[in-house]
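*Asks:* 3D, please:
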Amino acid sequence: MPSSRQAGSAGPPRRATLRDVADRAGVSTSTASLVFSGKGPVAVATAERVRAAAAELGFSGPDPLASSLRQGRVGTVAVVVEGPLRDAFRDPFALGVLDGLAEELDSAGRSMLLVAQPPDDPGRAVDQLATQAVDAAVFPLCGIATNPLVDHLAARGVPLVGSGAPVDRRVAHVLTDEAAAIALTTRLVLGLGHTRVAHVSMPLTPGAATGWAEPAEVAAAAYPDAAGRARGFLTLTGDDAPLVQTADLTVGSGEAAGRLLLDVPVARRPTAVVCQADLLAAGVVRAARALGLRVPQDVSVTGFDGVDLPWLDETLTTVLQPGRAKGRALGRLVRRRLEGEDVADEPFPVELRVGETTAPPPA
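*Replies:* Below you'll find the predicted structure:
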């Protein structure tokens, strides 16, 4: 049998195609295609001849990428995560969102392509996706308001879905009303009688260090979720309320913020700390204990997300925002966009859970 390459030529042999199989079996390409797809009537003898030809040529079936491109889809959805992926994998809320999103996409026969987007060089993700064929793109976690990926992907006609960021009319969102959500815990501690209330925020801008923040920094924040929660808090407490932003979304950063707020003379120490995430709240609880303070007798602490923290002795008072449910909602929105629906932003409901970390202020 003649080779597809001359003897001694460089490079791997050419992969057999469906047309090669059809020629070997003496049938049309469409008939060979029906044998592999199983979607049409083909005589048993003809089908056996096609399969025998395929076996002789080492042909295992049509190229799935070429087939999907002909159909206008590749079965892959880009999932853009800002920062190193290891940070998302350490955050139980982020893991819940990704898990729910993966479940919904899997049920639709699509897989996820995780794309890490460095906050200090967001354009790098454009280069990474420039050579990737994707059916849609999702921005499922905290991200910047303006993202260069939007222009790139929208120009390619790729449907875009997010959870509040990037802020762009071309992106359909599953939206949490961040200001209203943080107001649930803020109103709770104010209603308990607290007058010295402080706030621990997620990073407001890329590369932020843990430290004091001013209302002007909230107004100029790059992250819509952190800015929305901070605005919701300050609206109820006033701009004079102490506000600390953290470097990242970890227990360690929460503890550092807690020490800034609590390691001060008692007359200046807040009696309640409203946090933008459960991990940050857990860090504030740890700082309070290290300083000899009792939670909630000496200081009340609230969180956000409602993640499982089995190593924390107390049940946090927090805003319940189920990550897995939010991920599934994002996945459903992706499916609807891929089915050609003209979708609008969808609200994502949250609720208050009163736990064991809040109480009236000390006398």
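
*Asks:* contacts, neighbours, all on C-alpha from now
*Replies:* Will do.

*Asks:* helix, strand, or coil at V81?
*Replies:* At V81 the chain is in strand, as set by DSSP: H, G, I helix; E, B strand; the rest coil.

*Asks:* cool, A344 as well?
*Replies:* Assigned with three-state DSSP, A344 falls in the coil class.

*Asks:* so what's the residue nearest the centre of the chain up against?
*Replies:* Taking C-alpha atoms, centre = their mean, the centroid of the chain lies closest to P140, which sits 2.7 Å from it. P140 makes contacts with V79, V80, V81, V97, L98, V161, G162, S163, G327, L330, as judged by C-alpha atoms under 8 Å, 6 or more residues apart in numbering.

*Asks:* helices of the stretch 251-363 of the chain, residue ranges please.
*Replies:* 251-262, 278-290, 323-338 (DSSP state H, counting those that start in this stretch).

*Asks:* how near is the residue nearest to the centre of the chain to G355?
*Replies:* 28 Å (C-alpha to C-alpha, to the nearest Å).

*Asks:* please enumerate the helices of the stretch 101-250 of the chain.
*Replies:* Here the stretch 101-250 of the chain has its helices, by DSSP H, counting those that start in this stretch, at 124-130, 148-155, 178-191, 215-219, 224-237.

*Asks:* can you redo the ones you listed as JSON lines with mean neighbour count?
*Replies:* Conversion of the helices of the stretch 101-250 of the chain to JSON lines gives the following (neighbours: other C-alpha atoms under 10 Å):
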{"stretch": "helix 124-130", "mean neighbour count": "15"}
{"stretch": "helix 148-155", "mean neighbour count": "16"}
{"stretch": "helix 178-191", "mean neighbour count": "20"}
{"stretch": "helix 215-219", "mean neighbour count": "15"}
{"stretch": "helix 224-237", "mean neighbour count": "22"}
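
*Asks:* also this sequence, please, to line up against the first:
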Amino acid sequence: MSSRRATIADVARAAGVSPSTASVVFSGKTPVSDETRARVLEAAAALGYSGPDPLAASLRRGRSGIVGVLQRGRLGTVFTDPVQRATMDGLADAVSAIDASLLLLPPLTRRTAAGETAPAPAPAATLATVPLDAAVLIGTIPEAAGDVALLRARGVPVVVIEGDAGDGVPRMALDNQDAEHCLADHIRRLGHTDVAVVALPTDLNVTHERLEGVRRVFPDAPAYPTLGSSIDEGLRVGRDVFSRGRPTAVLAQSDLLAAGVIRAAEEAGLSVPGDVSVAGFDGVRVDGLAPYELTTMVQPAVDKGRAAGAAIVAMLAGEQPASVRFTSVFRSGNTTGPIPPSAAPGPR
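*Replies:* Here you go, the predicted structure:
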């Protein structure tokens, strides 16, 4: 018995139609009669033909149909972080215009728990070998230069979201510094002067941009870095914050971190916002946060992803897209309020 894979020509012969007619039944690019479609599909089923070979199709197009996505840190955060999910939704929507799929890839280098750089585990070698039409970097660290150099050497177009990959690489940026400054100024106008920051990991550009926004209002505000954006990390670091002192306001660099800080405040016997005000960043829905509604900056995460995808489509068409800077919007909630009377400065 022959093990040869059935071809579209075999299906066409068995169905009594031309190969081009059999082909459009599977591609759907040209309408055919219901009778013809049924005859072709019946012949395909009998021959065990499941559809065109995707590798052969990609060779004909000169493209793989794959857009690689490099996520700094654990790949799993793409599925657990609401901002990452929204960004990926927008990216996937945009590249669907060229029938492309997204492939998550680990970076060539990673940061250890001690903050040092080290070669990523062996699977990162796929960055050098997997067929890619383009690549999107979400967040960058200095060591990302190696990733970018490798991709450019392969002739793979690169776009970066929330980071800087160097000249010639389109950036989908957010007004992190100005947005965080807006939040800090809101806290200042409520009378707060003793402010702490619960920050994202220190190796991310976004962390420093947002911290600079705070320092424009509160130059001496201490920053407590986390290992990532999660409620658990906000709780862990929030406990540390309240064990060291009692700031009257905490600016968390994500809504998930802010939710954890609120839990830590409650553990410490503090009311929000009566004893301590807490602000977040992102404008995402956080399950289980009621009755709190976070004071936060709402960022257009889906639009960032969609713009990155549009840039990819343009680059593959031979165009050079411009970088885009998105603006966040202030949203007042019930987690910030005036400085507690007991903490207010007395009369001079």
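
*Asks:* V150 of the first structure is nearest to which of the helices of the stretch 251-363 of the first structure?
*Replies:* Closest to V150 of the first structure of these is helix 323-338 (C-alpha to C-alpha; 15.4 Å).

*Asks:* hang on, L289 of the second structure packs against A258?
*Replies:* No. With contact defined as C-alpha atoms under 8 Å, L289 of the second structure does not count as touching A258 (10.0 Å).

*Asks:* and the two? Which one has more around it.
*Replies:* A258 (32 against 15; other C-alpha atoms under 10 Å).

*Asks:* show me what contacts the counterpart of the more buried one in the first structure?
*Replies:* Residue correspondence to the first structure (TM-score structural alignment): A258 of the second structure is matched to A281. With contact set as C-alpha under 8 Å, 6+ apart, A281 of the first structure has these partners: V251, G254, V274, C275, V301, T302, G303.

*Asks:* quick check: the gap between A281 of the first structure and Y223 of the first structure.
*Replies:* Taking C-alpha to C-alpha as the measure, A281 of the first structure falls 19 Å from Y223 of the first structure.

*Asks:* now V274 of the first structure
*Replies:* From V274 of the first structure to Y223 of the first structure the distance is 18 Å (C-alpha to C-alpha).

*Asks:* which one of these two is surrounded by more residues?
*Replies:* A direct count of neighbours by other C-alpha under 10 Å for V274 of the first structure and Y223 places V274 higher, at 28 against 23.

*Asks:* quick check: the more buried one touching L188?
*Replies:* No. Applying C-alpha under 8 Å, one finds V274 of the first structure not in contact with L188, separated by 10.0 Å.

*Asks:* strands - which of the contacts of A281 of the first structure land there?
*Replies:* Per DSSP state E, strands hold the following members of the contacts of A281 of the first structure: V274, C275, V301, T302.

*Asks:* please identify which of these is nearest to T29 of the first structure.
*Replies:* Closest approach to T29 of the first structure among these (C-alpha to C-alpha): C275, at 63.4 Å.

*Asks:* burial count for that closest one?
*Replies:* Around C275 of the first structure there are 33 residues (other C-alpha under 10 Å).

*Asks:* can you check R306 of the second structure too?
*Replies:* 22.

*Asks:* contact partners for the aligned partner of it in the first structure?
*Replies:* If you follow R306 of the second structure across to the first structure using TM-score structural alignment, you land on R328. For R328 of the first structure, the contact set (C-alpha under 8 Å, 6+ apart) comprises V97, G100, L101, A102, E103, E104.

*Asks:* so the first one touches G327, yeah?
*Replies:* When you say that, I think you mean V97 of the first structure. Yes. Using C-alpha under 8 Å, V97 of the first structure makes contact with G327 at a distance of 4.1 Å.

*Asks:* the more surrounded of these two?
*Replies:* For V97 of the first structure and G327, the more surrounded residue by other C-alpha under 10 Å is G327, and the numbers stand at 27 against 23.

*Asks:* I figured that one was touching L101, is that so?
*Replies:* Yes. Counting by C-alpha under 8 Å, G327 of the first structure touches L101, with 4.2 Å between them.

*Asks:* for R5 of the second structure, the count of nearby residues, please.
*Replies:* The burial count for R5 of the second structure: 12, using other C-alpha under 10 Å.

*Asks:* the residue nearest to it when sequence neighbours are not counted - how many residues pack around it?
*Replies:* Leaving aside its sequence neighbours, R5 of the second structure sits nearest to Y49 (C-alpha to C-alpha, 6 or more residues apart in numbering; 7.6 Å). When counting by other C-alpha under 10 Å, one arrives at 18 neighbours for Y49 of the second structure.

*Asks:* cool, the one 5 residues further on as well?
*Replies:* Applying other C-alpha under 10 Å, we find 11 other residues in the vicinity of P54 of the second structure.

*Asks:* quick check: the residue mapped onto it from the first structure vs L280 of the first structure, distance?
*Replies:* Using TM-score structural alignment, the partner of P54 of the second structure in the first structure is P64. Taking C-alpha to C-alpha as the measure, P64 of the first structure falls 45 Å from L280 of the first structure.

*Asks:* and L105 of the first structure, by the same measure?
*Replies:* Taking C-alpha to C-alpha, one finds L105 of the first structure at 31 Å from L280 of the first structure.

*Asks:* same drill for these two, tell me which one is more crowded.
*Replies:* L280 (31 against 22).

*Asks:* residue contacts, the more buried one?
*Replies:* If you count contacts by C-alpha under 8 Å, 6+ apart, then L280 of the first structure has V200, L249, T250, V251, G252, S253, G254, E255, G303 around it.
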